[in-house]
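Enquirer: give me a 3D structure for the following:
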Amino acid sequence: MHLNTLLLALASTALAKPTPPASARLWATHYNGNVYTLELNGTDLAIKQTLKTCGAMPSWLTLDAKTRTVYCSNEDGTNDPSTHGTLTALRAAPDGRLQEVAVTDTVGGGVNSVIYEADEGKKYLAIAHYEGSAVSTFALPIENNQPALQEFHFNMTHPGKVAQQDSPHPHEVFLDPTGSFIVSPDLGADLLRVYSINGDSGKLDECPSTNVTFGSGPRHGVFWTDGTDRTSEGATHQRKLAAVGKTMLYVVNEIGGTMMVYDVSYSRSGCLSLEKKQTIVPYPKGVMPDGATPAGIKRIGNALYVSVRTDQGYKPNDSMVVLDRSPKDGSVKVRNSSSAFGKVPRTFVINRAGNLVAIGDQASATVAIVLRDRQTGNLGDEVAVLQVGEPGKVGSAEGLSSIIWDE
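Expert: Predicted structure coming up:
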């Protein structure tokens, strides 16, 4: 090969290889009662602040980027009204350090939350309460001892397929692409609960739920649309009367070990309807290892990412799986898998630039920063890994519980 040609080829390869940013910040929660501020500088990841806050079991962080407020859910408590969890508002300084500014009681078992907007830009927070068997909402910003705006409490007439389905267990709340609806996968009741957002009051109105195959245990989901799109964490939603173009929903089921694909339609009744189109096992060769469970799901473009807990696919670590969405009909198939660089990847988040993935490995209590190729969508090498708090026992509410980017 001619020398100039060789140099050009090497330069092209160097330019194409993903590189980490000079610096970035993250926040993490641990079931030990701490919230951590982390700082990434090149390949160095370090703890910059350890703050005792958010109750006995900090479980989830949601950032309001405009006000620099982080809302932390405390998973303590059950559906017994004598117990409760808490919601804590933390002010984020420019350097990422957090300061507690308000705390209020909630239904027990808060495991996930999402910020949504009503008319005139008024903001609200919806919370999924796993052990509390409920969904609640709060007007933002919260104040000390502020009562909930709403509480939806759920019951079951018959237990589910496994012991874990002894009662309703909402595991997530997330917005549709129009910002007008919230979906909550209920792992205990095998339901996808749907709510429309009242633009005047900010309250949620219940829509008909979608039944999920008995014993599936829906855990997390993500939308895709060819109209109003959201491809990164923390993007702003614009409320619209109906979705633009085709919309689909992808849900991972913890107990059944499957992924389900739904067509989404917006009816004149003012609700969102779901029609199942596909069920697959989101794992190489279509077989989920014994004891392994899908956990989180994210999407950028037509690439979907699923974390798999306790599969030990890359011993002693678990796996991340990449799936491809067909532009033709929206169906998915497994592309490949890679290491989660830790045990029990409970949560993971893709940064706004799309070149880094932060994986929160619960049992090993590690945060792993992994390269993502923005052209192919494949996950690559580990940039940095850091133990944050004490490791937890597999299968218990111990260890690292959530991770988000400060952006």
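
Enquirer: CA atoms for contacts and neighbours, from now on please.
Expert: Fine.

Enquirer: mind listing what the residue nearest to A340 when sequence neighbours are not counted touches?
Expert: The shortest distance from A340 to any non-neighbouring residue, by Cα to Cα, 6 or more residues apart in numbering, is to S319 (4.8 Å). Residues in contact with S319 (Cα atoms under 8 Å, 6 or more residues apart in numbering) are S307, V308, R309, D311, Q312, G313, S337, S338, S339, A340, F341, P345.

Enquirer: go through those residues and flag which are in strands.
Expert: Among those, the ones falling in strands (DSSP state E) are S307, V308, R309, S337, S338, S339, P345.

Enquirer: what's the PyMOL line that selects buried ones from these?
Expert: Only the buried entries of those go into this PyMOL selection, using 16 or more other Cα atoms under 10 Å:
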select buried, resi 307+308+309+337+338+339+345
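
Enquirer: so which of the ones in strands among the contacts of S319 comes closest to K52?
Expert: K52 lies nearest to P345 out of these, by Cα to Cα, at 23.3 Å.

Enquirer: need the nearest residue in space to the closest one, chain neighbours excluded.
Expert: In this structure, P345 finds its nearest non-sequential neighbour in D361, 4.0 Å apart by Cα to Cα, 6+ apart.

Enquirer: is it true that the one you found touches I403?
Expert: No - the pair D361 and I403 does not pass the contact test of Cα atoms under 8 Å, sitting 9.4 Å apart.

Enquirer: which residues are common contacts for those two?
Expert: Counting by Cα under 8 Å, 6+ apart, the common neighbours of D361 and I403 are T347, V367.

Enquirer: sequence B follows; please return its structure for comparison with A:
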Amino acid sequence: MLLSIGAYTEAEMGHASGIGVTRFDPATGVLEPASVTIETPNPSYLARSKDGAFLYAVNELEEGAVTAFARDPETGGLRRLNSQSTGGAHPCYLSLDPTGRFLLVVNYSGGNVAVFPIAGNGTLSPASQILAHEGKSIDPNRQGEPHPHMIAPSPDGRFVYVTDLGIDQIVRYRLDTDTGQLVDPVATSTTPGMGPRHFAFSPDGRTMVAIGELDSTLVSYAVDAEGGLTPISTVSTLPADFAGANSCAHVVVSPDGRFVYGSNRGHDSIVAARLDAGTRALEVVEIVPTGGAEPRNFALDPSGRWLLAANQQSDTIAVFARDPETGRLAPTGNVLESKSPVCLTFAG
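Expert: You can find the predicted model right below:
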């Protein structure tokens, strides 16, 4: 199984060369040594097309860009197709709509979101929409202006959601596939100072779980028929006796929808929480060190048996075995050296 690795290449954030690739053995949990497939600046987040023929990467720069690549399904090798300006600084997340016809991007420093039509050959057209968020929240250092951090469709494809760390909102849109425009915004305000960063859905789409970068929490939401969000349960991602600095990064729901995982940077750990299918309540199961520094991203393999943690500041990817019955994680000792890893994408 191939694993694509996004990384930082700029000196202030990392020292990789571009997008890497490795093979992961789901029978043993072993990662092969990684190689660089192509050089591109700050490919900090990746998304592949449903058929695996194309890979898309943000270029998280002051003059933000997104780049399309043709992908060899046998080797994971990449060939650059084209790039487009994202219309804002420091794009940090991207995803495809369910039709595969549009790429959705957020510009963290630009405070806006962008939609790009995708041609049949995988190339990107100029943005069909660049949409600015407005507002601020209570943290003067991090929330003086909008900072959208993630954009992704709901599991059924009816809605598109954006978490905005700067204004403490999760915004629900509809994507008009005739015009390539995000329309009908409905904002849900979070707890002030949460700084919602990423989110994940239960497989049935009835529950969303968001992670707060600024307040180190996981929050579950009930999702209604119109995509509206009602907060249900909040838990801390940290031990009660931890008093150091921490910022949360990524969140994932297990394939069976029973467990949620979130990453802590500072405490350098993964929190595992049980998600009750009926009440949608969260209950922390354990908090496990990642064995490295700054786990900005992590991924469950498609089987749900393994969790791979990308430790950005220690240049490692650590493999954990996951017990599907208890949700608990156990370090396997399989650790791959990889420069400044910040995004892990399984690619078949």
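
Enquirer: picking up where we left off before, counterpart of the residue nearest to A340 of the first structure in the second structure?
Expert: Aligning on TM-score structural alignment places S319 of the first structure opposite S269 in the second structure.

Enquirer: same deal with R374 of the first structure?
Expert: Match for R374 of the first structure (TM-score structural alignment): P324.

Enquirer: regarding its match, what is its secondary structure?
Expert: coil (DSSP: H, G, I helix; E, B strand; the rest coil).

Enquirer: show me what Q181 of the second structure aligns to in the first structure.
Expert: Matched to the first structure by TM-score structural alignment, Q181 of the second structure sits across from K203.

Enquirer: is it true that S154 of the second structure touches Y161?
Expert: Yes - at 7.2 Å, S154 of the second structure and Y161 qualify as touching, with contact defined as Cα under 8 Å.

Enquirer: circling back: any idea how far the closest residue to the match of Q181 of the second structure other than its chain neighbours lies from N211 of the first structure?
Expert: Once flanking residues are discounted, K203 of the first structure sits nearest to I197: 6.1 Å by Cα to Cα, 6+ apart. Shown here: I197 of the first structure relative to N211 of the first structure, a distance of 21 Å by Cα to Cα, to the nearest Å.

Enquirer: of those two, give the one with the bigger neighbour count.
Expert: Using other Cα atoms under 10 Å, the more surrounded residue of I197 of the first structure and N211 is I197, with 23 against 14.

Enquirer: on the three-state scheme, the counterpart of M260 of the first structure in the second structure is what?
Expert: Under the alignment (TM-score structural alignment), M260 of the first structure pairs with V219 in the second structure. Secondary structure, three-state DSSP: V219 of the second structure is strand.

Enquirer: V219 of the second structure: what's it in contact with?
Expert: So V219 of the second structure contacts V209, A210, I211, G212, P231, I232, S233, T234, V235, L282 (Cα under 8 Å, 6+ apart).

Enquirer: do L275 of the second structure as well
Expert: By Cα under 8 Å, 6+ apart, the contact list for L275 of the second structure reads G257, R258, F259, V260, A281, L282, E283.

Enquirer: how does it look with 10 Å?
Expert: By Cα atoms under 10 Å, 6 or more residues apart in numbering, L275 of the second structure lies in contact with 202, 207, 209, 220, 233, 253-254, 257-260, 281-284.

Enquirer: okay, now the residue mapped onto S338 of the second structure from the first structure: neighbour count?
Expert: Using TM-score structural alignment, the equivalent of S338 of the second structure in the first structure is V388. V388 of the first structure has 25 neighbours, counted by other Cα under 10 Å.

Enquirer: circling back: neighbour count: D361 and I403 of the first structure, which is higher?
Expert: More crowded of D361 of the first structure and I403, by other Cα under 10 Å: D361, with 32 against 28.

Enquirer: alignment lookup: that one to the second structure.
Expert: In the second structure, D361 of the first structure lines up with N311, judged by TM-score structural alignment.

Enquirer: number of nearby residues for S236 of the second structure?
Expert: Neighbours around S236 of the second structure, by other Cα under 10 Å: 18.

Enquirer: that one matches what in the first structure?
Expert: Applying TM-score structural alignment, one finds that S236 of the second structure aligns to V281 in the first structure.

Enquirer: how about G18 of the second structure?
Expert: Under TM-score structural alignment, G18 of the second structure pairs with N34 in the first structure.

Enquirer: surely that match and P58 touch.
Expert: Yes - applying Cα atoms under 10 Å, one finds N34 of the first structure in contact with P58, separated by 7.0 Å.

Enquirer: what's the counterpart of E100 of the first structure in the second structure?
Expert: Aligned by TM-score structural alignment, E100 of the first structure pairs with R80 of the second structure.

Enquirer: dump the residue contacts of that match.
Expert: By Cα under 10 Å, 6+ apart, R80 of the second structure lies in contact with I38, E39, T40, F54, L55, Y56, T67, A68, F69, A70, R71, T123.

Enquirer: again, but for T217 of the second structure
Expert: Contacts for T217 of the second structure (Cα under 10 Å, 6+ apart) come out as 194-196, 210-211, 234-238, 247-248, 262, 264.
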